[in-house]
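Engineer: Need a 3D model of the following:
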Amino acid sequence: MNTILQHIIAAHQDNWPEEFDPMALPFALAFHRSHGLMYGRACAAMATFELTPAEFDVLASLRRSPAPHALTPSQLRQALLITSGGLTKVLHQLTARGLVERPPGVGDRRVKPVRLAEPAYPLIDRAMREVMQVTRQRLLKFLSGEEIRDLTELLAKLAADEQED
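Structural biologist: Predicted structure coming up:
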């Protein structure tokens, strides 16, 4: 374990022993610290493409959906766990930049799907490639392929929706 985490854990144990859990606290601190480092690198990669994390997530969600790479705002909110107001703001930004389009819906005219615009394809493809590269580099700096697979499997268990239990 790295010295920063060891210091925080020792300080917690020394100064707040009644709330010290020797199993949960080291895990939580290591998990949050590793997430923060990985997320920070991913955000820096996104920024080189002038994308916020929310914009990147919207574009990536649309890109991985079946052709014509369109989802309704409700489907996007569900996929991203974003509020309606937050999604509206991101969609306005992406529309203004010409990265998404809002064609009229088929059937129900009140529902306007969100679709990737042509200029978004090379942008999100390059941005995803860069995010995956910095993520892969960080992982392989510290973990073997087998450790990555094991950790992924364990984290997937923790990420299971309570409805799946």
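
Engineer: use CA for all of it now, contacts and neighbours both
Structural biologist: OK.

Engineer: Tell me the buried residues in stretch 80-91?
Structural biologist: 87, 90, 91 (16 or more other C-alpha atoms under 10 Å).

Engineer: Switch the residues you listed over to a markdown table; also include secondary structure.
Structural biologist: Shown next, in a markdown table, are the buried residues of stretch 80-91 (DSSP: H, G, I helix; E, B strand; the rest coil):
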| residue | secondary structure |
| --- | --- |
| 87 | helix |
| 90 | helix |
| 91 | helix |
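
Engineer: nearest to residue 132, of those?
Structural biologist: For the buried residues of stretch 80-91, the minimum distance to residue 132 (C-alpha to C-alpha) is 22.5 Å, reached by residue 90.

Engineer: how close does the closest one sit to residue 26?
Structural biologist: With distances taken as C-alpha to C-alpha, to the nearest Å, residue 90 is found 36 Å from residue 26.

Engineer: another one to check against the first:
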Amino acid sequence: MGDDGNRFSSLLGGDSSGGGYEWDSRALYELSPAAFERVVGALYTADGFDVEGAGPTVEGGIDLIAKKSGFIRSKTIVISVIPPGGTVSLPTVNQLERGRGINGASQGILARPKPFRDAIRNAAVDNGTIELLDGQQLITRLTNNGVVHPGWR
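Structural biologist: Okay, the predicted model is just below:
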């Protein structure tokens, strides 16, 4: 996926045991919107996906598209990245679901550094194809996958 793949893979520390890179809430909140998107893209790159920026022509509030080719089946997910300071409402979940369908993805991910309100969690559960990725989950997954904070390099 060209330049985007390099943009995300440059944050991989190469240590999937989590050694050396401890994320915390402060580290997430200090990221700019562009850096936060890059970190989320790096997380899915570490999980074996080819990740690219969605670009301005993709509908549904989607920031990233992640694809993983399998022997029998491929998987495509769309990711909406809500940066530090951004807000999430029920229309955000609905917009991501529409974008997931339009783009033929099997799953939508809504990622943000803050916890999600109960109404948002309920909407995602009711939907069934939207996964919420909050700050605590991000901290754990970023640390475990050896993703490096852009300011630590």
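
Engineer: TM between them?
Structural biologist: Superposed pair, TM-score by TM-score structural alignment, normalised by the length of the second structure: 0.29. Supporting alignment: 84 aligned residues with a C-alpha RMSD of 5.3 Å.

Engineer: returning to what we had before: would you turn the buried residues of stretch 80-91 of the first structure into CSV with distance to residue 40 of the first structure?
Structural biologist: Listed next are the buried residues of stretch 80-91 of the first structure as CSV, based on distance: C-alpha to C-alpha, whole Å:
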residue, distance to residue 40 of the first structure
87, 22
90, 20
91, 23
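
Engineer: on contacts alone, who are the packing partners of the helix or strand where residue 13 of the first structure lies?
Structural biologist: Element membership of residue 13 of the first structure [criterion: DSSP states H and E] is helix 3-15. Counting by 3 or more C-alpha pairs under 8 Å, 6 or more residues apart in numbering; DSSP states H and E, the packing neighbours recorded for helix 3-15 of the first structure are helix 24-47.

Engineer: Check which helices and strands the following helix or strand past the helix it packs on is in contact with.
Structural biologist: Going down the chain from helix 24-47 of the first structure, the next helix or strand is helix 53-63, by DSSP H and E. Packed against helix 53-63 of the first structure, as judged by 3+ C-alpha pairs under 8 Å, 6+ apart, are the following elements: helix 24-47, helix 73-80, helix 84-96, strand 114-116, helix 120-142.

Engineer: okay, the ones you listed, which one's buried deepest?
Structural biologist: The highest average neighbour count among those, using mean count of other C-alpha atoms under 10 Å, belongs to strand 114-116 at a mean of 24.

Engineer: Could you list every helix and strand that that one packs against?
Structural biologist: Using 3+ C-alpha pairs under 8 Å, 6+ apart, strand 114-116 of the first structure is in contact with helix 53-63, strand 70-71, strand 100-101.

Engineer: Residues in contact with the first one: which ones?
Structural biologist: The reference is to helix 53-63 of the first structure. 43, 46, 69-71, 76, 79-80, 90-91, 94, 114-116, 120-121, 124, 128 (C-alpha atoms under 8 Å, 6 or more residues apart in numbering).

Engineer: mind redoing it with 7 Å?
Structural biologist: 43, 46, 69, 70, 71, 90, 115, 116, 124 (C-alpha atoms under 7 Å, 6 or more residues apart in numbering).
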